[in-house]
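Asks: fold the following and give me the result.
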Amino acid sequence: MHPTTISGKKSIWAIIKPYLNVFDPTLLLLVCLIMTVSTINMVSAGSGFPGRLEDHLRNICLALVIIWLAALVSPQILMRVAVPVYLVGVALLVGVALFGIIKLGARRWINVGVVIQPSEIMKIAMPMMLAWWFQKREATISWQEFLIAGVLLAIPAALIIRQPDLGTGTLVSAAGFYVIFLAGLSWKVLSGMVVAGAAFMPVAWHMLHDYQRHRVMTLIDPTTDPLGKGFHIIQSMIAIGSGGLPGKGWMNGTQGHLQFIPERTTDFVFAVFSEEFGLIGNLVLITLYLLLIGRGLLIAANAPTLFTRLLAGALSLMFFTYAFVNMGMVSGILPVVGVPLPFMSYGGTAFVTLGLGIGILMSIHRHRKLIQS
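Replies: Now for the predicted structure:
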């Protein structure tokens, strides 16, 4: 029986149900579980930072709203706006290079009425643009299409790295590369790119800024500067190692509470979590991320069009890049590049970007079900 009132009008549930059906239950559950873990961890990591927990909870609510709004947008609309969003993003990056705002030695922001960081736009705009490009040429994809896609990727990536912002540049480059790879990039070409990249390393080394070269050298041997550039890595590794198998217990982490871990609510939040919850907690968190990525890849595999398959696949693997790079740099196996841990690190911008990614995945899944119905 249709849920209506006695007067024949639709009930409140019947009105709001279509707007709630946009959520993918599995994705929503996994995101909420990670956010729950992050809230528990932020109580400890954020102690000593007045208002940090409240702001983190606000960011979580903001991300959930962004997920809902993005899930309401159909993939057809995403495809129509892919090119304009990409062009606006590139134009803003050029604006940053010409007259951007400098903070902490980096030119990453621009005032357009409000101060924004255009590089964040490209984390979503880049895979959308490249997915649109290959969708439009689905019947005739050849090496020329891959070459042009590489140029479309290289332009914003170069502008972002020049700011300098190696962390965001890495994420944008990875998101674009995933689309190109999933579009059918030959393994021979990929192998050639790896060889060419290795040959280019000496030149790239001299193109890096001094602080970036210092980060790489510190990664190789952090003890060369234990009280300077190596301090972050050394203290985070001590925190991770001291957690052992079960961890020291919630709120009992000494490295975090004695303020030996720098940026313990943002880039190095995983070190606080590892110290207090140990290897067992890490395995639980990593499992949640793997399930989230796996669900996204399943959505990509079942998507109805090339555009949605490429976009969903790239967004899913982007979450892998976030988690892998953050955990790698905190564990001392990758350079420190300022990449947040998805839905764990404090920061409203990252929550908005990640929420958009989850919402788009939900939209793609819902679109598939609508086509089949």
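Asks: alpha carbons only for contacts and neighbour counts from here, please
Replies: OK.
Asks: now the strand or helix carrying Leu370: buried residues?
Replies: Per DSSP states H and E: Leu370 is located in helix 348-372. For helix 348-372, the neighbour count (16 or more other C-alpha atoms under 10 Å) marks 348, 350-368 as buried.
Asks: which other residues reach it?
Replies: 22-24, 27, 56, 59-60, 62-64, 66-75, 120-121, 123-124, 296, 299, 302-304, 308, 312, 315, 340, 342-343 (C-alpha atoms under 8 Å, 6 or more residues apart in numbering).
Asks: any of the residues you listed buried? List them.
Replies: 22-24, 27, 56, 59-60, 62-64, 66-73, 75, 120-121, 123-124, 296, 299, 303-304, 308, 312, 315, 340, 342-343.
Asks: so which of those residues belong to helices?
Replies: Counting by DSSP state H, these place 27, 56, 59-60, 62-64, 66-72, 75, 120-121, 123-124, 296, 299, 308, 312, 315 in helices.
Asks: can you give me the helices in the stretch 51-200 of the chain?
Replies: Here the stretch 51-200 of the chain has its helices, by DSSP state H, counting those that start in this stretch, at 52-72, 75-99, 118-136, 143-161, 166-182, 187-207.
Asks: next, the angle from the second one to helix 52-72.
Replies: The directions of helix 75-99 and helix 52-72 differ by 130 degrees, with axes from the mean of the first three to the mean of the last three C-alpha atoms, to 10 degrees as the criterion.
Asks: counting by contacts, list what helix 75-99 packs against.
Replies: strand 106-111, helix 118-136, helix 143-161, helix 348-372 (3 or more C-alpha pairs under 8 Å, 6 or more residues apart in numbering; DSSP states H and E).
Asks: as JSON lines, the helices of the stretch 51-200 of the chain with distance to His257 would be great.
Replies: Listed next are the helices of the stretch 51-200 of the chain as JSON lines, based on distance: least, C-alpha to C-alpha, whole Å:
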{"stretch": "helix 52-72", "distance to His257": "15"}
{"stretch": "helix 75-99", "distance to His257": "38"}
{"stretch": "helix 118-136", "distance to His257": "31"}
{"stretch": "helix 143-161", "distance to His257": "34"}
{"stretch": "helix 166-182", "distance to His257": "27"}
{"stretch": "helix 187-207", "distance to His257": "37"}
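Asks: following up with a second sequence; could you model it the same way so I can compare the two?
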Amino acid sequence: MARNLVPDAIARQPWHVILPLFALNTFGSLVLYSAAGGKMQPWALLHEIHFAVFLVMALVISYLPRDLFKLAAYPTYVVLVVLLVLVELIGGIGGGSQRWLNLGFMTLQPSELMKPGIVLVMAKFFDTLPPAMTRNWRALLPAAALLGVPALLVMLQPDLGTGLAICAGAAVVIFLAGLPMAWFVGAGAALAAIAPIAFFTLLHDYQRNRVLTFLDPESDPLGTGYHITQSKIAIGSGGFWGKGFGNGSQSHLEYLPEAHTDFAFATMAEEWGILGGLFILAVFLWLFRWGLQVARASNDRFSMLLAAGMTFTIFFYMAINTMMVMGLAPVVGIPLPWISHGGSSMMTNMICVGTIMAVDRWNKRGGAGLI
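Replies: Next comes the predicted model:
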């Protein structure tokens, strides 16, 4: 009876996805509210607005048909590469990096959009590639070119974290497409061999310092190790229950740098403790489980690769950020989805969610969509 009282257009929305994300984003707003000293401005209110706007965008994406995704794959890739080139030519500089384009109404980071963009174009490429060609090394050359161009442009900004995220998303799609495991083992061995050379010749000084700081943060606690040292202090001082909402000393006294972006998880852990961290991880694990179930239920190669790649893109955000703030990975400037402040990262993750919801609809309706 109660179900009949709810309009069908509302009832058929994917509430099993929307409500957990709403809870996670609201929790993130509370963290940002506290980080601002008990004020909605400048982060918490904008965080909620970003979520509302990009949730609508994700729902629109979820109704698009499979053929439109396939048709848009290469044009989208070209547009994103052009935007990355524009960043090199006229992009804004902040924090020593050139990553943003000022659009007037918002500041756009094109490298963020390339994370789902590379998954889309790789899924399209391997969908059109005959299965018999998948194990031919010549088939890997076009895929390597599709990945190499944006990865190089992002590394030049320089943005090592985003560049690695783009490479990781592409690698997952390539792996799931069925390339021989021996190729990945060989690539891993080659990377291990050239890593020391790349460390001393290709990385910038600040990037090398981040790696050295990760290995021994106590060697310079007031310099290069300051960020991770303060983050670990904040997380450790929260204990199991936390200090209480609004009582985080590390962020309020400005000991913790970037308390509203890269280190928002540390801000949360100080006030909400392990319980808050478990809540965040539980929502993410549920999201990843849902995404992988959608991928496994797909009836065609394109849909499976697309859903799995988008799920891994969100996973990469979460895993690297949480490891980073706990000192288990170098500081690479990757925000925590739906918790950290940032419009471009919110847009990227909602594109991923909207795409997975679209694949879920294709699985249930045979590829039909709004258009």
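Asks: let me see the TM-score of these two.
Replies: The TM-score (TM-score structural alignment, normalised by the length of the second structure) is 0.91; 361 aligned residues with a C-alpha RMSD of 2.4 Å.
Asks: what residue is smack in the middle of the second structure?
Replies: Tyr317 (3.8 Å; C-alpha atoms, centre = their mean).
Asks: for the counterpart of that one in the first structure, give me its contacts.
Replies: Matched to the first structure by TM-score structural alignment, Tyr317 of the second structure sits across from Tyr322. Residues near Tyr322 of the first structure by C-alpha under 8 Å, 6+ apart: Leu171, Val339, Pro340, Leu341, Pro342.
Asks: what is the nearest of the residues you listed to Leu104 of the first structure?
Replies: Leu104 of the first structure has its nearest neighbour among the contacts of Tyr322 of the first structure in Val339, at 16.8 Å by C-alpha to C-alpha.
Asks: counterpart of that closest one in the second structure?
Replies: Per TM-score structural alignment, Val339 of the first structure is aligned with Ile334.
Asks: what does Leu258 of the first structure align to in the second structure?
Replies: Leu258 of the first structure maps onto Leu253 in the second structure, by TM-score structural alignment.
Asks: burial check on its match, number of neighbours?
Replies: 10 (other C-alpha atoms under 10 Å).
Asks: hmm, Ile274 and Lys243 of the second structure touching each other?
Replies: No. Using C-alpha atoms under 8 Å, Lys243 of the second structure is not in contact with Ile274; the gap is 10.9 Å.
Asks: on that earlier part again, which of the helices or strands spans the residue nearest to the centre of the second structure?
Replies: Tyr317 of the second structure belongs to helix 301-325, assigned by DSSP H and E.
Asks: next, the mean deviation of that helix compared to the first structure.
Replies: Here helix 301-325 of the second structure, set against the first structure after superposition, deviates by a mean of 0.6 Å using mean C-alpha distance after the TM-score superposition for the first structure.
Asks: on that earlier part again, return the most buried member of the helices of the stretch 51-200 of the first structure.
Replies: Across those, averaging neighbours per residue (mean count of other C-alpha atoms under 10 Å) puts helix 118-136 on top, at a mean of 25.
Asks: pull up the aligned stretch in the second structure for that one.
Replies: The aligned range for helix 118-136 of the first structure is 110-128, by TM-score structural alignment.
Asks: mean deviation, that stretch versus the first structure?
Replies: After superposition onto the first structure, stretch 110-128 of the second structure sits on average 0.9 Å from its aligned residues (mean C-alpha distance after the TM-score superposition for the first structure).
Asks: show me what His47 of the second structure lines up with in the first structure.
Replies: By TM-score structural alignment, His47 of the second structure lines up with His56.
Asks: hmm, that match is touching Met344, no?
Replies: No. With contact defined as C-alpha under 8 Å, His56 of the first structure does not count as touching Met344 (9.3 Å).
Asks: between these two, which contacts overlap?
Replies: Contacts common to His56 of the first structure and Met344, judged by C-alpha under 8 Å, 6+ apart, are Thr39.
Asks: how about the contacts made by the residue nearest to Pro340 of the first structure when sequence neighbours are not counted?
Replies: Closest residue in space to Pro340 of the first structure, ignoring its immediate chain neighbours: Asp267 at 5.2 Å, by C-alpha to C-alpha, 6 or more residues apart in numbering. Asp267 of the first structure makes contacts with Asn326, Val330, Gly338, Val339, Pro340, Leu341, Ser345, as judged by C-alpha under 8 Å, 6+ apart.
Asks: hang on, the earlier thing: could you dump the contacts of Tyr322 of the first structure to CSV with distance to Leu219 of the first structure?
Replies: Listed next are the contacts of Tyr322 of the first structure as CSV, based on distance: C-alpha to C-alpha, whole Å:
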residue, distance to Leu219 of the first structure
Leu171, 20
Val339, 16
Pro340, 18
Leu341, 19
Pro342, 23
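Asks: ok so, going back, so which of the helices of the stretch 51-200 of the first structure is nearest Leu292 of the first structure?
Replies: In terms of C-alpha to C-alpha, the element of the helices of the stretch 51-200 of the first structure nearest to Leu292 of the first structure is helix 52-72, at 14.4 Å.
Asks: mean deviation of that closest one from the second structure?
Replies: Helix 52-72 of the first structure, aligned to the second structure and superposed, deviates on average by 1.6 Å (mean C-alpha distance after the TM-score superposition for the first structure).
Asks: neighbouring contacts of that helix?
Replies: 19, 22-23, 35, 39, 42-43, 46, 343, 346-348, 351-352, 354-363.
Asks: thinking again about what came up before, now tabulate the helices and strands packed on helix 75-99 of the first structure in a markdown table and tack on distance to Asn252 of the first structure.
Replies: Formatted as a markdown table, these follow (distance: least, C-alpha to C-alpha, whole Å):
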| stretch | distance to Asn252 of the first structure |
| --- | --- |
| strand 106-111 | 36 |
| helix 118-136 | 35 |
| helix 143-161 | 39 |
| helix 348-372 | 27 |
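Asks: could you tell me where stretch 173-192 of the first structure falls in the second structure?
Replies: The aligned range for stretch 173-192 of the first structure is 167-186, by TM-score structural alignment.
Asks: could you work out the end-to-end span of that stretch for me?
Replies: 16 Å (C-alpha to C-alpha, to the nearest Å).
Asks: over to stretch 242-254 of the first structure?
Replies: Termini of stretch 242-254 of the first structure sit 9 Å apart (C-alpha to C-alpha).
Asks: just stretch 40-51 of the first structure next, same as before
Replies: 15 Å.
Asks: cool, stretch 242-260 of the first structure as well?
Replies: For stretch 242-260 of the first structure, the separation between the terminal residues is 13 Å (C-alpha to C-alpha).
Asks: go through that stretch and flag the buried ones.
Replies: Buried residues in stretch 242-260 of the first structure, counted by 16+ other C-alpha under 10 Å: Ser242, Gly243, Gly244, Gly247, Lys248, Met251, Gly253, Thr254, Gln255, Gly256, His257, Phe260.
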